[in-house]
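Undergrad: the following comprises the amino acid sequence and a computationally predicted model.
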Amino acid sequence: MDDAKGLEDGQTSSPLLLRENPDPGSSSSATAAVILSTLVAVSGSFVFGSAVGYSSPAQTGIMDELGLSLAEYSVFGSISTVGAMLGAVASGKITDFFGRRGTMGFSQIFCLIGWLAIALSQGAWSLDLGRLSLGCGVGLLSYVVPVYIAEITPKNLRGGFTAVNQLMICCGVSIMYVIGVFINWRILAALGTIPCLIQLLGIFFIPESPRWLAKNDRWLDCERALQRLRGKNANISEEATEIRDYTETLRELAKARLLDLFQLKYAHSLIVGVGLMVLQQFGGVNGIAYYASAIFVSAGFSSRIGTIAMVIVQVPMTMLGVLLMDKSGRKPLLMISAAGTCLGCFLAGLSFLLQDLQVGKDFSPILALVGVLVFTGSFSLGVGAIPWVIMSEIFPINVKGMAGSLVTVVNWLGSWIISYSFNFLMDWSSEGTFFIFSSVSGLTVLFVAKLVPETKGRTLEEIQASMNPFTATK
């Protein structure tokens, strides 16, 4: 690919924009290049899910073979979140410097080292280092994958394609849980390297993000990548011109610094991006996901049946969310999803309340199961995926790296707070914990209704210009 850094003075369009008999309709279709690029990108999402799902089935085997105490294993399980925060802090800078493809490859080096260190571990320190390295890779992937997919897909397909990120995370968690029941923890860790290798090899066969190329003055490369993604006969002139004009407008602004994110002109985007991540995590997802077995036991229900039921509900509901994303729109789907998580937590809290009151002892365990399943299904429908989709859409390219890092760090910090404090909250009051989560989900509905824009069917440049109107001025 030509590494030209710009067009000659006076050149208004490249030969790629002057093709005869262009097919304007194909620019909005799911071409083979877009599908392949998305599949390679979401291999990283599968790695993300595998890392999350590994610790539960591996716990007994690791503790027995290596003689770890519960406290030592708790460190192993939680240290990945610390690594993810470290990766998230650096994700924006790394992605802006190395590009979207380069960052995916860079992240997989950390993931491969992590999985191999775990598989070969003979003690707690090597387990923890491996888990930390895996967390760093996952922190990078959690930012770059949705951003890359959002930047390569046509506007009418962007929501569904970006939501595949959450679907693959869900699949990674579920598959690790299922096969982990039957195989040794070392083999399970070794299997975790397979999706890492798939992405590492796959990035050599997919194009770089046209918007990242434009930001770096590689206009001819930008147009070639866009043409490849939209199809060789597609008319890319309108989309390429919009990318060029918006990039040139942003270039007239002073180079953004971290403190610049907190200026009035970025306030709406920042409030929406950070707010959605805070509400997503403080709605209790990681407390419920990480400690589902303990929740079912506390409620008097079979942990095995309850956990399997969660897996059965999770995957199809995530798939439904992917299908609905570009049909119903982000905003209504997110509100319905948040309302469902509100109801699910309320039912689970009501179950524990009935137990404390010693009322409906035969009914309350079933109510707990229903509540957790309603929460899991509703979260999978929208709250899990849509905040990441919106995060990838709302920030202008000149601050996307820093803003994306901040939003991703907030998400992982919230994840750590909830996963760490959940058991303490349950000891304080089981019903109170779930009623708090239910209240946060109810607040999410109001937050979305009042502040979150509908991004369905709009280009990234249109979304960002409407949310950050002052970025067009010098």
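TA: Right, received. Where do you want to start?

Undergrad: contacts and neighbour counts: CA atoms only from here.
TA: Fine.

Undergrad: how many neighbours does residue 239 have?
TA: Residues near residue 239, counting by other CA atoms under 10 Å, number 16.

Undergrad: make sure it is indeed in a helix.
TA: Yes. Assignment of residue 239 by DSSP: H, G, I helix; E, B strand; the rest coil places it within a helix.

Undergrad: ok, it to residue 152 distance?
TA: Using CA to CA, to the nearest Å, residue 239 is found at 11 Å from residue 152.

Undergrad: contact partners of stretch 227-238?
TA: The list of residues contacting stretch 227-238 from outside it, by CA atoms under 8 Å, 6 or more residues apart in numbering, reads 16-17, 19, 21-34, 152-153, 207, 223, 226.

Undergrad: kindly list the longest helix within the protein.
TA: Ranked by number of residues, the top helix in the chain under DSSP state H is helix 70-119.

Undergrad: angle of the next helix or strand after it against helix 70-119?
TA: Counting by DSSP states H and E, the next helix or strand C-terminal to helix 70-119 is helix 124-152. Between helix 124-152 and helix 70-119, the angle comes out at 70 degrees (axes from the mean of the first three to the mean of the last three CA atoms, to 10 degrees).

Undergrad: how far is helix 124-152 from where the chain is centred?
TA: 11 Å (CA atoms, centre = their mean, to the nearest Å).

Undergrad: list the buried residues in that helix.
TA: Buried residues in helix 124-152, defined by neighbour count with 16 or more other CA atoms under 10 Å: 124, 126-152.

Undergrad: which residues sit against the helix or strand following it?
TA: Remark: after helix 124-152, the chain's next helix or strand is helix 158-180, criterion DSSP H and E. The contact list for helix 158-180 (CA under 8 Å, 6+ apart) reads 38, 42-43, 45-54, 56-58, 145-146, 149-150, 153, 188, 311, 314-315, 318-319, 321-326, 330, 384-386, 389, 456.

Undergrad: got another one to weigh against that:
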Amino acid sequence: MGINEPGKQQTSQSFLRTVMIISTFGGLLFGYDTGVINGALPYMAAEDQLNLTPLTEGIVVSSLLLGAALGSLVGGSLSDRHGRRKNIIHLALLFFFAAIGCTLAPNVEMMVACRFLLGLAVGGASVSVPTYLAEMSPMENRGRMVTQNELMIVTGQFLAFIFNAILGVTLGDNEHVWRYMLVIAAIPAIVLYFGMLRMPESPRWLVKKGKISEALQVLKRARHTEEKAVAELNEIQAAVNEEAQMEKATWKDLNTPWVRRLLFVGIGVAIASQSTGVNTIMYYGTQILKDAGFSTKAALIGNTVNGLTSVVAVSVGIWLMGKVRRRPMLLTGLAGTTSALFLIGLSSMLMAGSSLLPYIVLALTVIFLAFMQGAIGPILWLLLAEIFPLRLRGLGMGICVFFVWMTNFLIGLTFPVLLSLGLYIAFFIFVAIGIISMIFVKLCVPETKGHSLEELEHRFRNYKTSQIYKN
């Protein structure tokens, strides 16, 4: 058996790598569909296209975010009911048809409707994919696997910025260039659909549904040794059996004191992560750089620097996950983003009209994104996938991700108004929120690194005597 262990280890790693790559195409779609509007909006707003006003521009952008908020709420329950894998397969179909609908939209009403449907898919994926990865991965690799989804999200945004820049520069005179930008999203949707058809279901969900032998087969493929697979199966069964003695999970369960505390933490982290203002750069980055002094084409190219920064930063963040605890990493990220926003606001106030201002703003947004995507983004999705007990994981994470998207929606809808008041005013508001967020994390967010999901549940149940909130 000892001779075969290296081969078995390599096989399990290869299997988990395949699971991770295929499922995180949901994250790639998440990123592309939220980032592509950045470059497509100026072209679709033209009079001979959708003839958008400032109001309808905000509605087109934020309709996806509203759909994502609802999709995350419903997606969690559907994931619990039908399975993580099956839910992701259905989401892939929704991604595909909604992307085609946006591409062919003849008017504002159809565009808003299809963007809303696309948002349902984005929101559902933002819940289902991290949950699936967390439940497929072994404890020692959970952080690395779950945060791969964040890497795929920013890769999708980077690809959106790249294609926007290429198509904007080469086909900018073509009246339908924005449709070419949007239709590209259909390709990864096809890969996700056919890829997930070959993936297994989460072993934790299978045990919950009484499919013990199927769960064991999945664990044998995903763990280095059969002993580890059996030991983890026993641990999962013990947790499920303990929950089986309780009533079926309902909204009333969220009022249990220790669950309510976790829900408060999850919602707080969700709001704090989005209140940094990151998605103002993701959705209105072109407009921000234009207001700072760049031309439209230069702003499109500048956005590719932001996208590349995000990819590199998330890669570094994933590496740091194995070396740094969750809470200090989150605090460092918030300190960095808040400082960068303060400097953007200060520069905009003191250097208005300067030829150097657009370059300073671009450099500071790069610094901002390095902290945001390298520390805050990975921690957000990992914490939400870790803190809730199995019986409430889909519902609890769905509620928290709902707040991610509602915060995102409100910022996306109101940012053009804030921007009209002055770039520095908008960013100083985000600075104030960032300071409040750091205080919240310091006082309320628990440390989850180094514990299995079942061990975390036990510790959260006994949080009054546990050191998990004090580490």
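TA: Noted; the coordinates are in hand. No experiment lies behind these values; they were computed from the predicted model shown.

Undergrad: what angle do the helix or strand containing residue 306 of structure 1 and helix 158-180 make?
TA: Assigned by DSSP H and E, residue 306 of structure 1 belongs to helix 303-328. Per the same axes, to 10 degrees, the angle that helix 303-328 of structure 1 makes with helix 158-180 is 170 degrees.

Undergrad: for helix 303-328 of structure 1, packing partners?
TA: Here helix 303-328 of structure 1 touches helix 158-180, helix 292-299, helix 330-356, helix 364-378, going by 3 or more CA pairs under 8 Å, 6 or more residues apart in numbering; DSSP states H and E.

Undergrad: what would these look like in TSV with mean neighbour count?
TA: Formatted as TSV, those follow (neighbours: other CA atoms under 10 Å):
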stretch	mean neighbour count
helix 158-180	24
helix 292-299	19
helix 330-356	24
helix 364-378	25
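
Undergrad: okay, these in CSV with distance to residue 410 of structure 1 next?
TA: Output for those, formatted as CSV (distance: least, CA to CA, whole Å):
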stretch, distance to residue 410 of structure 1
helix 158-180, 18
helix 292-299, 24
helix 330-356, 19
helix 364-378, 22
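
Undergrad: quick check: which of those helices is nearest to residue 247 of structure 1?
TA: Smallest distance to residue 247 of structure 1 across those (CA to CA): 19.9 Å, for helix 158-180.

Undergrad: so that closest one matches what in structure 2?
TA: Using TM-score structural alignment, helix 158-180 of structure 1 corresponds to residues 142-164 of structure 2.

Undergrad: that stretch vs structure 1, mean deviation?
TA: Compared with structure 1 after fitting, stretch 142-164 of structure 2 has a mean deviation of 1.1 Å; criterion: mean CA distance after the TM-score superposition for structure 1.

Undergrad: just stretch 126-133 of structure 2 next, same as before
TA: Its matched residues in structure 1 lie on average 0.5 Å from stretch 126-133 of structure 2 after superposition (mean CA distance after the TM-score superposition for structure 1).

Undergrad: corresponding residues in structure 1 for that stretch?
TA: Going by TM-score structural alignment: stretch 126-133 of structure 2 matches residues 142-149.

Undergrad: could you do stretch 187-198 of structure 2 as well?
TA: Residues 194-205 of structure 1 are where stretch 187-198 of structure 2 lands when matched by TM-score structural alignment.

Undergrad: off-centre distance for that stretch?
TA: Here stretch 194-205 of structure 1 shows a centroid-to-chain-centroid distance of 19 Å under the convention CA atoms, centre = their mean.

Undergrad: equivalent analysis for stretch 360-368 of structure 2, please.
TA: Here stretch 360-368 of structure 2 is found 22 Å from its chain centre; the criterion is CA atoms, centre = their mean.

Undergrad: next: stretch 175-193 of structure 1.
TA: Using CA atoms, centre = their mean, the offset of stretch 175-193 of structure 1 from its chain centre is 23 Å.

Undergrad: over to stretch 62-78 of structure 2?
TA: The chain centroid and the centroid of stretch 62-78 of structure 2 are separated by 13 Å, computed with CA atoms, centre = their mean.

Undergrad: what's the average distance of it to structure 1?
TA: On superposition with structure 1, the mean distance recorded for stretch 62-78 of structure 2 (mean CA distance after the TM-score superposition for structure 1) is 1.4 Å.

Undergrad: can you pull out the residues in contact with that stretch?
TA: Stretch 62-78 of structure 2 is contacted by residues 34, 87, 112-113, 115-128, 393-399, 401-406, 408-410, 412-413 when judged by CA under 8 Å, 6+ apart.

Undergrad: count of neighbours near residue 5 of structure 2?
TA: Counted with other CA under 10 Å, residue 5 of structure 2 comes out at 13.

Undergrad: just give me the mean distance for stretch 341-350 of structure 2 relative to structure 1.
TA: Stretch 341-350 of structure 2 sits 1.4 Å off on average (mean CA distance after the TM-score superposition for structure 1).

Undergrad: so where in structure 1 does that stretch end up aligned?
TA: Under TM-score structural alignment, the match for stretch 341-350 of structure 2 is residues 345-354.

Undergrad: ok, now stretch 436-454 of structure 2?
TA: Counting by TM-score structural alignment, stretch 436-454 of structure 2 corresponds to residues 443-461.

Undergrad: circling back to that earlier point, work out the gap between the match of helix 158-180 of structure 1 and the centre of the chain.
TA: For stretch 142-164 of structure 2, the distance from its own C-alpha centre to the chain's C-alpha centre is 9 Å (CA atoms, centre = their mean).

Undergrad: kindly report the same for stretch 128-148 of structure 2.
TA: 14 Å.

Undergrad: mind checking how far the aligned partner of residue 386 of structure 2 in structure 1 is from residue 264 of structure 1?
TA: Counting by TM-score structural alignment, residue 386 of structure 2 corresponds to residue 393 in structure 1. From residue 393 of structure 1 across to residue 264 of structure 1, the span is 19 Å (CA to CA).

Undergrad: more neighbours: which of these two?
TA: Ranked by neighbour count (other CA under 10 Å), residue 393 of structure 1 and residue 264 place residue 393 first, with 27 against 12.

Undergrad: nearest spatial neighbour of that one, skipping sequence neighbours?
TA: Counting by CA to CA, 6 or more residues apart in numbering, residue 460 is the residue found nearest to residue 393 of structure 1 once chain neighbours are left out, at 5.7 Å.

Undergrad: can you give me the neighbour number for that neighbour?
TA: 24.

Undergrad: residue 169 of structure 2 too?
TA: Other residues near residue 169 of structure 2 number 15, with proximity taken as other CA under 10 Å.

Undergrad: grab the nearest non-local neighbour of residue 374 of structure 1.
TA: Nearest one to residue 374 of structure 1, counting by CA to CA, 6+ apart, is residue 344 at 4.8 Å.
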